[in-house]
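K.L.:
sequence unavailable; structure follows:
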């Protein structure tokens, strides 16, 4: 994805550390729903780290299905009736669930753009060239390959068109989480020593800002 190994390694480390932190939070949580949510965040970070190195491409479809299922899970939480308090409770929690569903869907879309759909054209062109390998039709082979490649391209092009708005969306989310983080720091300075829960909130804002920035950077690379 990135031409610079330094950037790839830096993002890999960030994603894996974030994944480990979410997994630790899941292990410490006493609520089943929170455990599931944190575990899904950890899984998403690990899958995105693997995406940077194109690891285990044979399982790409399964990974996309898992991320799509995670997005649906957060949507269900966001629209659940108020009496289901084990799910998203209150407008702020519901908004967080909506954002997390978009994050999971964004990761699934990114994997789709880099997975089988992205390489489909590269497999069709050689096949077309082989089917017209005789001397009589040798000149027509490049044209056939071009047509075949063009037939596979529109679907991928439609997905790639989403990269720019998603870059803007996650860049905006990064800015919002940074503002929230700064405000929480200001609240600490105003009210003195903060509680453990407030520290957890600050840490959450920091992780969300970092995760959104990584998503924005990866989508920006795909839109170039």
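P.N.:
That came through fine. The model shown is predicted, which means the values in this text are computed figures rather than measured ones. Numbering: from 1, shown residues only.
K.L.:
C-alpha from now on. contacts and neighbour counts both.
P.N.:
Fine.
K.L.:
and residue 129, how far from residue 224?
P.N.:
29 Å (CA to CA, to the nearest Å).
K.L.:
and those two? Which one has more around it.
P.N.:
residue 129 (20 against 8; other CA atoms under 10 Å).
K.L.:
by contact count, what packs against the helix or strand that contains the more buried one?
P.N.:
Residue 129 is part of helix 116-131, with elements assigned from DSSP states H and E. Here helix 116-131 touches helix 141-160, going by 3 or more CA pairs under 8 Å, 6 or more residues apart in numbering; DSSP states H and E.
K.L.:
relative to helix 116-131, how tilted is the helix it packs on?
P.N.:
Helix 141-160 and helix 116-131 are oriented at 170 degrees to each other (axes from the mean of the first three to the mean of the last three CA atoms, to 10 degrees).
K.L.:
what is the helix or strand following helix 141-160 packed up against?
P.N.:
Moving toward the C-terminus from helix 141-160, the next helix or strand (DSSP H and E) is helix 163-191. In terms of contacts (3+ CA pairs under 8 Å, 6+ apart), helix 163-191 is packed against helix 196-223.
K.L.:
structure B:
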């Protein structure tokens, strides 16, 4: 995805560290729902890291299906009735579940867009070869035009997603800084909020990575 190996390795490290943190939190969680949510975040981080290296492309449809199912799962939590307090209870948690559903859906869409781009690259090469002066088939330019048109649509879709996740990264960064300021004011009483700050930091990093990856597709 990125021409610079240093950027690819840096993003891979961020995603794998994030996935490891969520996996550890899932193992420590006593609630089944929270354990499932953390596990899905860990899985998404690993799939995005694999996406950077174009690994296991043969399982693309399965990856999309899993992430789409995860997005639906977070939507169900967001709209669940209040008595189901094991799900997203309270307006703030419901909003968080809505964002997580959008994150899962965005990751699924990114995999689909990368698959389309890879397929387009494979189709462009023979189309260009067929359009040489020795070829007399009129279908080659049309095929080339169709592939390019599909890639253009992906680029147009990637731009608003870049903006969305860029804004999300800024919002979570602000929440992280506000939490640090509150910690400095409250002193030792702020220990229970340490995990909240860690989650805000991971959300900010995750949103920034998503924005950066979508930005490469919108270029």
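P.N.:
Cool, got the structure. Note that the structure is a prediction, hence the values are computed from the model and not measured.
K.L.:
and the helix holding residue 129 of the first structure, which residues are buried?
P.N.:
For helix 116-131 of the first structure, the neighbour count (16 or more other CA atoms under 10 Å) marks 117-118, 121, 124-126, 128-129 as buried.
K.L.:
wait, what's in contact with residue 161 of the second structure?
P.N.:
When contacts are counted by CA atoms under 8 Å, 6 or more residues apart in numbering, residue 161 of the second structure touches 106, 211, 214.
K.L.:
rewinding a little: just the residues contacting the helix holding residue 129 of the first structure, thanks.
P.N.:
So helix 116-131 of the first structure is contacted by 60, 112, 141-142, 144-146, 148-150, 152-153, 155-156 (CA under 8 Å, 6+ apart).
K.L.:
of the residues you listed - the most surrounded one?
P.N.:
residue 145 (22 neighbours).
K.L.:
what's the spacing between it and residue 178 of the first structure?
P.N.:
Residue 145 of the first structure sits 48 Å away from residue 178 of the first structure, going by CA to CA.
K.L.:
burial measure for the aligned residue in the second structure for residue 174 of the first structure, as a count.
P.N.:
When the second structure is aligned by TM-score structural alignment, residue 174 of the first structure is paired with residue 169. For residue 169 of the second structure, the count of nearby residues is 24 (other CA under 10 Å).
K.L.:
repeat that for residue 13 of the first structure.
P.N.:
For residue 13 of the first structure, using other CA under 10 Å, the count is 13.
K.L.:
tell me the spacing between the spatially most central residue of the second structure and residue 70 of the second structure.
P.N.:
Nearest to the geometric centre of the second structure sits residue 107, at 3.6 Å (CA atoms, centre = their mean). Note on residue 107 of the second structure: its distance to residue 70 of the second structure, by CA to CA, is 10 Å.
K.L.:
so stretch 43-63 of the second structure corresponds to what in the first structure?
P.N.:
Counting by TM-score structural alignment, stretch 43-63 of the second structure sits on residues 43-63 of the first structure.
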